[in-house]
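Chemist: coordinates only, sequence not included:
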């Protein structure tokens, strides 16, 4: 009996040690943190934007790593699915050429999207001059969705990116506040929520663009992040034109919706007025039947005039989000 008991204990110890070893290996990064922020000049592409043109066209797009409505579900689409969605998104975006393309949830060679660097593929084929990318999820193995194991994300390398025909003169990857209530094992596998701070040169004028992706599941953390972004936006707007765009994961109908913080200061302009929020042509999520408005473009009203904007419903279901396009005109200097 004692021998059986010792054998059981031994087996349990081996399983526990094995599980711990797997956990610490799985949560370890693929890259050194010094590689998490990078500026790229796309091969053979040149800046095609006339510096005297004062109109900036921008798109914000959570592409959901091109997984369509399978995003975060226990479905593992075939490689052909992602290949076709990559072709589709490139074809769709070519119909809406813009000066600044800001992307959230883009993969840089992870298993879930068959090891394709979507940033490099899109930047090259869309003909952008340069771009920057920030990694916010770098793990050796992510066991999500939890079951069955065949649909696990596995090697994870994902984040945010921006592509532009203007020269990028300064760039910073900034990690937003984390959810404090997550248990250790969950937090160890969770992504960082980021904002990319990108300074571009428009003629002799510098413009700051913030590409944000705020917390999706914890409202208190999301609100904290929104206050931080608003404060940073307003401080930066004291010295230069500012654009803040991205997926804010905050529908205006939510109780104490964090996104509404951007609507209570006249120094901040929005592509959609407060009165028109949640209108028929403003909803961005999900793409099979839009019911929420999660994606926004904001700008410093002192520096920009909004010409027009729209949700690009013609991009279809390559993501679970629709992109938002806005045309902004730089005002003449007040000096």
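Modeler: Arrived safely, thanks for sending. Remember, it's a predicted structure, so these values are computed and weren't measured experimentally.

Chemist: can we go C-alpha only for contacts and neighbour counts from here?
Modeler: Noted.

Chemist: Packing partners of the helix or strand hosting residue 91?
Modeler: In the assignment (DSSP states H and E), residue 91 maps to helix 79-94. For helix 79-94, the elements it packs on are helix 118-126, judged by 3 or more C-alpha pairs under 8 Å, 6 or more residues apart in numbering; DSSP states H and E.

Chemist: Residues in contact with the helix it packs on: which ones?
Modeler: Here helix 118-126 makes contact (C-alpha atoms under 8 Å, 6 or more residues apart in numbering) with 42-43, 45, 65, 86, 90, 93-94, 106-109, 130-131, 133, 161, 163.

Chemist: on that earlier part again, what's the first helix or strand after the helix holding residue 91?
Modeler: strand 100-107.

Chemist: Presented hereafter is structure B, for comparison with structure A:
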């Protein structure tokens, strides 16, 4: 009798598991977020500004959804965790906000990994929180990670996630576009993975000229092939836009940066090196690599042992001159990235 029961269990348990897995895939496929190649973000009812000044200040920062502070390791990077405590998330967001308020004289703030409704950040709408703290800024976003349920790791699944890139601006744009990068993983992984984008805002500067402010967050956990596709797309898009600033988290080293063997040989996160050939002719990179902008997440941050790299910087069109750049060393206390402060001058 016991033997028959065990045989039946041996047959039906795998069958039940397969049925459950198939049903899960069907449900997730039916709710999969599939963004359009081009999405217009609303500027309805607003009259575009004409930016008169030539020198502009920009802040760029991957805030790590206020969940990747110095206390965290992360399972994608070889750690074990998917989120920190709610109290630490709130503290991180408070400190991130305080830093941005200190630099509220910026014309533009470009943020990556801002959560709107995610389990990993306790369903805090971080965008609303930041906008409330910086009322003098208008805001637009481009979602790049949205899933009803990310089932990994099995021990503590990421669960629901909605996150993206944000542009906060003191100036009213002509338009704001979410441009889908042509890089996606295959089905069924794509249902649970990021769908990367470029958030592109255009601003009038007089004499029928347009300034483009672009926020990018490129692929990370690939062999470089997805990033190559994204950079080819970006090169083509920017080719006729000499009045442009593209900043963010490139997940790649800027041209001329000499990565260490530790940076290059990490088995979970691998940087790639960009060259001037990856950008349109006449464009130049504005980067401060004297301070590392990202730390690897295989362990809680340790200044002596944690691998760090430089992957956060800006790309300037030929009609934009570099004035200054600073990667601010915050010790990765509230994010796994350090913020970058940029000053540029327009050549009209």
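Modeler: Okay, I see it. As the structure is a prediction and not an experimental result, all values here were calculated from the model.

Chemist: ok so, going back, residues in the second structure matched by the helix holding residue 91 of the first structure, start to end?
Modeler: Aligned using TM-score structural alignment, helix 79-94 of the first structure spans residues 86-101 in the second structure.

Chemist: who's in contact with whichever residue in the second structure pairs up with residue 171 of the first structure?
Modeler: Applying TM-score structural alignment, one finds that residue 171 of the first structure aligns to residue 176 in the second structure. By C-alpha under 8 Å, 6+ apart, the contact set of residue 176 of the second structure is 40-43, 140, 199-202.

Chemist: Just among these, which is most surrounded?
Modeler: Tallying neighbours with other C-alpha atoms under 10 Å puts residue 199 at the head of the contacts of residue 176 of the second structure, with 29 neighbours.

Chemist: mind checking the SS state of it?
Modeler: Recorded secondary structure, residue 199 of the second structure: strand (DSSP: H, G, I helix; E, B strand; the rest coil).

Chemist: Show me what it lines up with in the first structure.
Modeler: Per TM-score structural alignment, residue 199 of the second structure is aligned with residue 196.

Chemist: How are the helices of the second structure distributed by residue range?
Modeler: Under the criterion DSSP state H, the second structure contains helices at 2-30, 86-102, 126-133, 225-238, 261-265.

Chemist: Residue 246 of the second structure: which of those helices is closest?
Modeler: helix 225-238 (9.1 Å; C-alpha to C-alpha).

Chemist: about what we covered before: can you list the neighbours in contact with the helix holding residue 91 of the first structure?
Modeler: So helix 79-94 of the first structure is in contact with 66-67, 113-114, 118, 122, 125-126, 314-315, 318, going by C-alpha under 8 Å, 6+ apart.

Chemist: Could you dump the residues you listed into TSV and include neighbour count?
Modeler: Output for those, formatted as TSV (neighbours: other C-alpha atoms under 10 Å):
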residue	neighbour count
66	26
67	23
113	25
114	14
118	19
122	18
125	14
126	18
314	11
315	20
318	25
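
Chemist: returning to what we had before: which among the helices of the second structure is found nearest to residue 325 of the second structure?
Modeler: helix 86-102 (16.2 Å).

Chemist: That closest one vs the first structure, average offset?
Modeler: Comparison of helix 86-102 of the second structure with the first structure after fitting gives an average deviation of 0.9 Å (mean C-alpha distance after the TM-score superposition for the first structure).

Chemist: so how far is that helix off the chain centroid?
Modeler: 18 Å (C-alpha atoms, centre = their mean, to the nearest Å).
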